[in-house]
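> no sequence for this one, just the structure:
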């Protein structure tokens, strides 16, 4: 089995279902050896009794590719370290890390408990950080030993992290943090041969089934735009040697559409050359706002 990821060892977190499963299968179809990570939790992050990671690994092996399951908690230091170790011990190398794991605990801000805030930030943002940290430590050691890697990291943000989403303050904050983490990691790790990018996918998963209810109710007869498999080709390319030179970027992916997202950039500006009074600052701000483009709408806002 050959393809653009031929011979690469790829770790995918949250790969037991939805987008993660689609990514794992797509990498395997392109010749990669896949470490399938999934804790096997429900939508609220509570562990279940089954092992979705094992089922996906079996599915990959049945198709003639190589895979191993990992059921550790990547939002703990030990779990993230064991995930990287699983790739190295099983296949002797690690080439690509796809951070995908996450879950939801949606509440309006006034009803959002501290535990719900902490749980979502822990899995989405801390889970990205810890796996990235341990993978990067391995790649840095390889580079210092003269074995420069062609390593790739694909992080998973969201439109909620780019524009905000009503009722998802915890999720939006975590996904926005992932974008910033991606930019920092790309800047820090490039010297070691590591490229780091992020995607903001829109697809049908357990997490989004209510959001995309209308689109799922009447899919196009010839093309299911909300299928998670539509996102995976971009992820596989970003995780392959073919993406050489692409780093520190954020892509939206939905159906057959790919968009390069452009983040915060300086817009209209005014400089008095001295300290403003509050009234002057307000007058200047209003003039600048009149020259600026309108911000994107927050998802779910009236």
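All right, it came through fine. This is a predicted model, so every value here is computed, not measured.
> CA atoms for contacts and neighbours, from now on please.
Will do.
> show me what contacts the closest residue to residue 122 other than its chain neighbours?
Excluding its sequence neighbours, the residue lying closest to residue 122 (CA to CA, 6 or more residues apart in numbering) is residue 75, at 6.2 Å. By CA atoms under 8 Å, 6 or more residues apart in numbering, the residues touching residue 75 are 122, 123, 126, 127, 128, 130.
> if you set the cut-off to 7 Å instead, what comes out?
Counting by CA atoms under 7 Å, 6 or more residues apart in numbering, residue 75 makes contact with 122, 123, 126, 127, 130.
> okay if I get those as JSON lines plus neighbour count?
Formatted as JSON lines, the contacts of residue 75 follow (neighbours: other CA atoms under 10 Å):
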{"residue": "122", "neighbour count": "18"}
{"residue": "123", "neighbour count": "22"}
{"residue": "126", "neighbour count": "20"}
{"residue": "127", "neighbour count": "25"}
{"residue": "130", "neighbour count": "19"}
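> now the helices for the stretch 51-200 of the chain?
52-62, 77-91, 114-121, 127-144, 159-163, 169-189 (DSSP state H, counting those that start in this stretch).
> sorry, that was for the stretch 201-302 of the chain
Going by DSSP H, counting those that start in this stretch, the stretch 201-302 of the chain shows helices at 213-217, 232-238, 278-291.
> ranking those helices by burial, who's on top?
Among those, helix 232-238 has the highest mean neighbour count (mean count of other CA atoms under 10 Å), at a mean of 21.
> starting at the chain centroid, how far to that helix?
From the chain centre to the centre of helix 232-238 is a distance of 12 Å (CA atoms, centre = their mean, to the nearest Å).
> one more structure, for comparison:
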């Protein structure tokens, strides 16, 4: 490895398995000191027990790296604050935050109850906001004290948040919210040396291997395993390093060997009457504009 992240202190949430584990190992391989966060819950966010975070820490230290485990709930103020404190107290600083933790409670909208909505919003959206909020406060204080950091945040959205996904109304809404949060944080925190970007990964994890079993399956024989979570981590490591200077407020889709810069909402065809429309006139204008517009990408799972 090249030591791209040598001496950087990196926090990865939900890093006990899947994408988070791959990110933590990849950062450590590039010289970072890593705080491995994981609550150790099941796929639906329930249960718990022994956190897999320590297993990842043991794997990193066995390879000669430095890492510590954090088992707090990052969707609580106390847990998020202690996450930042773990980095600062354990390694003396915080340079990069990777928000990755999440789980699924998939239902069609007519069967999606309030508890399932709240739980997914809590872990994905609030679980991004609170660590970001506490890390941002730390970086602002460091900047004001003359110790500005070349700080980095990588948030985890999803194709479901960009395009929608049938049966995942709660998850899609939360992941779309993460994109909005990313854009605001990038605009607000740039003055303190903080760059904020998001990824929309596709990979084989506990959350995808059941829902998309056919497309996520590992190849039977030798060859490139396009859906391995390790394929996503190189971009995350680069975004979390000094090498990504100037890159902020962006969303990248990444899958296998493919990286795409996603281009979000932009003004398309426009009509301006310079006066109030009647409903009928507004409808006619809308139909003309739609005829001239690019068609939307289909929602995942739509037939």
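Received it, and whenever you're ready, just let me know what you need. The structure presented is a predicted model; accordingly, all values stated were derived computationally and were not measured.
> care to give me the TM-score?
Here the superposed chains carry a TM-score of 0.98, computed using TM-score structural alignment, normalised by the length of structure 1; 302 aligned residues with a CA RMSD of 1.0 Å.
> ok, back up a step: and of the helices of the stretch 201-302 of structure 1, who's closest to residue 62 of structure 1?
Nearest to residue 62 of structure 1, of all the helices of the stretch 201-302 of structure 1, is helix 232-238, at 19.9 Å by CA to CA.
> quick one: average offset of that closest one versus structure 2, please.
Overlaying structure 2 shows helix 232-238 of structure 1 at a mean distance of 0.2 Å from the equivalent residues (mean CA distance after the TM-score superposition for structure 1).
> which elements pack onto that helix?
helix 18-29 (3 or more CA pairs under 7 Å, 6 or more residues apart in numbering; DSSP states H and E).
> flag every buried residue along the helix it packs on.
The neighbour-count check on helix 18-29 of structure 1 (16 or more other CA atoms under 10 Å) flags 18, 19, 20, 21, 22, 23, 24, 25, 26, 27, 28, 29 as buried.
> follow-up on the earlier one: got the helices of the stretch 201-302 of structure 1 as CSV, with distance to residue 138 of structure 1 columns?
Rendered in CSV, the data for the helices of the stretch 201-302 of structure 1 read as follows (distance: least, CA to CA, whole Å):
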stretch, distance to residue 138 of structure 1
helix 213-217, 41
helix 232-238, 20
helix 278-291, 47
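> indicate which one of these is closest to residue 33 of structure 1.
helix 232-238 (12.5 Å).
> what span of structure 2 is that closest one aligned with?
Across structure 2, the stretch matching helix 232-238 of structure 1 (TM-score structural alignment) is residues 233-239.
> what's the matching stretch in contact with?
Contacts for stretch 233-239 of structure 2 (CA under 7 Å, 6+ apart): 22, 23, 26, 27, 154, 244.
> could I get those residues as JSON lines with distance to residue 94 of structure 2?
Formatted as JSON lines, the contacts of stretch 233-239 of structure 2 follow (distance: CA to CA, whole Å):
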{"residue": "22", "distance to residue 94 of structure 2": "20"}
{"residue": "23", "distance to residue 94 of structure 2": "16"}
{"residue": "26", "distance to residue 94 of structure 2": "17"}
{"residue": "27", "distance to residue 94 of structure 2": "14"}
{"residue": "154", "distance to residue 94 of structure 2": "14"}
{"residue": "244", "distance to residue 94 of structure 2": "17"}
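> which position in structure 2 pairs with the residue nearest to residue 122 of structure 1?
In structure 2, residue 75 of structure 1 lines up with residue 75, judged by TM-score structural alignment.
> what sits against the residue mapped onto residue 109 of structure 1 from structure 2?
Using TM-score structural alignment, the partner of residue 109 of structure 1 in structure 2 is residue 109. By CA under 7 Å, 6+ apart, the contact list for residue 109 of structure 2 reads 167, 169.
> tell me which of the helices of the stretch 201-302 of structure 1 approaches residue 51 of structure 1 most closely.
helix 232-238 (22.1 Å).
> measure residue 296 of structure 2 to residue 164 of structure 2 for me?
From residue 296 of structure 2 across to residue 164 of structure 2, the span is 11 Å (CA to CA, to the nearest Å).
> in space, what's closest to residue 3 of structure 2 - neighbours in sequence excluded?
Residue 3 of structure 2 sits nearest to residue 30 (CA to CA, 6+ apart), 4.3 Å away.
> who touches that neighbour in this structure?
Residues near residue 30 of structure 2 by CA under 7 Å, 6+ apart: 1, 2, 3, 4, 5, 6.
> may I ask which of these has the most neighbours?
Per-residue neighbour counts (other CA atoms under 10 Å) across these peak at residue 5, which has 24 neighbours.
> just say helix, strand or coil for the closest residue in space to residue 101 of structure 1 that isn't next to it in sequence.
Counting by CA to CA, 6+ apart, residue 101 of structure 1 lies nearest to residue 14, which is 3.9 Å off, once chain neighbours are set aside. With DSSP: H, G, I helix; E, B strand; the rest coil as the basis, the three-state label of residue 14 of structure 1 is coil.
> from residue 172 of structure 2, how far out is residue 178 of structure 2?
10 Å.
> ok, now residue 15 of structure 2?
For residue 15 of structure 2 relative to residue 172 of structure 2 (CA to CA), the value is 21 Å.
> higher neighbour count, the two?
Between residue 15 of structure 2 and residue 172, residue 15 has the larger neighbour count (other CA under 10 Å), namely 31 against 23.
> isn't that one right next to residue 40, touching?
No. The pair residue 15 of structure 2 / residue 40 is not scored as a contact, 9.6 Å apart, by CA atoms under 7 Å.
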